[in-house]
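**Student:** structure of the sequence below:
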Amino acid sequence: MGERWTIFTNHAAVLLYLLEHPGATIRRIADDLGLAERTVVGILRDLRCDGYLLVQKEGRHNVYRVNPEGPMRRPEHGGMTIHQFFVRVLRDLEQARMTIQNHIQKGGHRPGDGGREPELSERL
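**Tutor:** Below you'll find the predicted structure:
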């Protein structure tokens, strides 16, 4: 196998984390995502400056709100907002899930199983 890799960049990981934990501290974000606090500070600055995060001060802490209207930056995403992008991703993932489920029901192998027969527990 190759080196360990992930689907999402650190920026995406922080953004997705803040959807579930808007009141998280920098230390908590760093600890939970396995990042250095300095890295998290830089990512939060980038996301805020580019309009992906709205930051509100509540007492001594910041609360981070993801801006669903933030623009996707890659040209191939056709000027979609974050919200539009994830709606599309969810739709496409559901279609892919149904295709794979139909394939398995017809006796095919699961993606990533190397062509092996599924264990009994996996078939139940």
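**Student:** rest of the way, CA atoms for contacts and neighbours
**Tutor:** Noted.
**Student:** if I look at Gly23, how far off is Arg45?
**Tutor:** Separation of Gly23 from Arg45 (C-alpha to C-alpha, to the nearest Å): 16 Å.
**Student:** wait, Asn67
**Tutor:** According to C-alpha to C-alpha, Asn67 stands 14 Å off from Arg45.
**Student:** out of the two, which sits in the busier spot?
**Tutor:** The neighbour count for Asn67 versus Arg45, taken as other C-alpha atoms under 10 Å, is higher for Asn67 (19 against 13).
**Student:** I have a second one here; can you model it like the first so I can compare?
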Amino acid sequence: MVGAPEPHAGWTFITNHARVLAAIAEDQTMRVRDIAARCRLTERAVQKIISDLEQSGFLSHTREGRGNTYQIKPGTALRHPAEAGLTVAALLTLLARVDTHRTASRDGGHPAVEDA
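**Tutor:** You can find the predicted model right below:
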């Protein structure tokens, strides 16, 4: 089992919620443990963030066997007034580490998001 991630001192540009959302966008079946390792967060923090995202309508999940498959709601507007008019899809185009040329030509959109 992996221990707690190294602490980070100082500020960052991206929130933990955005990091978790981007990790899920890259692999919608990623385990909480793997999201936590990738985002350098605790599993408990990731579980709380996923719950926040689901309660706010940015994300949903379905249980598949022992794991979850997440569905991102791309048309959901970002919450802060300074980002009025911007959607989750716009945010993910900046954050997600996916081959957008390959996936866009295949399905017309982001691989880990469902139609709004």
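**Student:** hang on, Gln47 of the second structure in a helix?
**Tutor:** Yes. Applying DSSP: H, G, I helix; E, B strand; the rest coil, one finds Gln47 of the second structure inside a helix.
**Student:** out of everything not next to it in sequence, what's closest to it?
**Tutor:** Spatial nearest neighbour of Gln47 of the second structure, excluding adjacent residues (C-alpha to C-alpha, 6 or more residues apart in numbering): Val32 at 6.9 Å.
**Student:** count of neighbours near that neighbour?
**Tutor:** Neighbour count of Val32 of the second structure, defined by other C-alpha under 10 Å: 20.
**Student:** for Arg19 of the second structure, same thing?
**Tutor:** Residues near Arg19 of the second structure, counting by other C-alpha under 10 Å, number 22.
**Student:** separation between the residue in the first structure that it lines up against and Ile100 of the first structure?
**Tutor:** Using TM-score structural alignment, the partner of Arg19 of the second structure in the first structure is Ala13. As for Ala13 of the first structure, its distance to Ile100 of the first structure is 26 Å (criterion: C-alpha to C-alpha).
**Student:** show the subsequent helix or strand relative to whichever helix in the first structure runs longest.
**Tutor:** Longest helix of the first structure, by residue count under DSSP state H: helix 82-105. Going down the chain from helix 82-105 of the first structure, the next helix or strand is helix 120-123, by DSSP states H and E.
**Student:** pull out the buried residues from that next one.
**Tutor:** Residues of helix 120-123 of the first structure classed as buried: none (neighbour count, 16 or more other C-alpha atoms under 10 Å).
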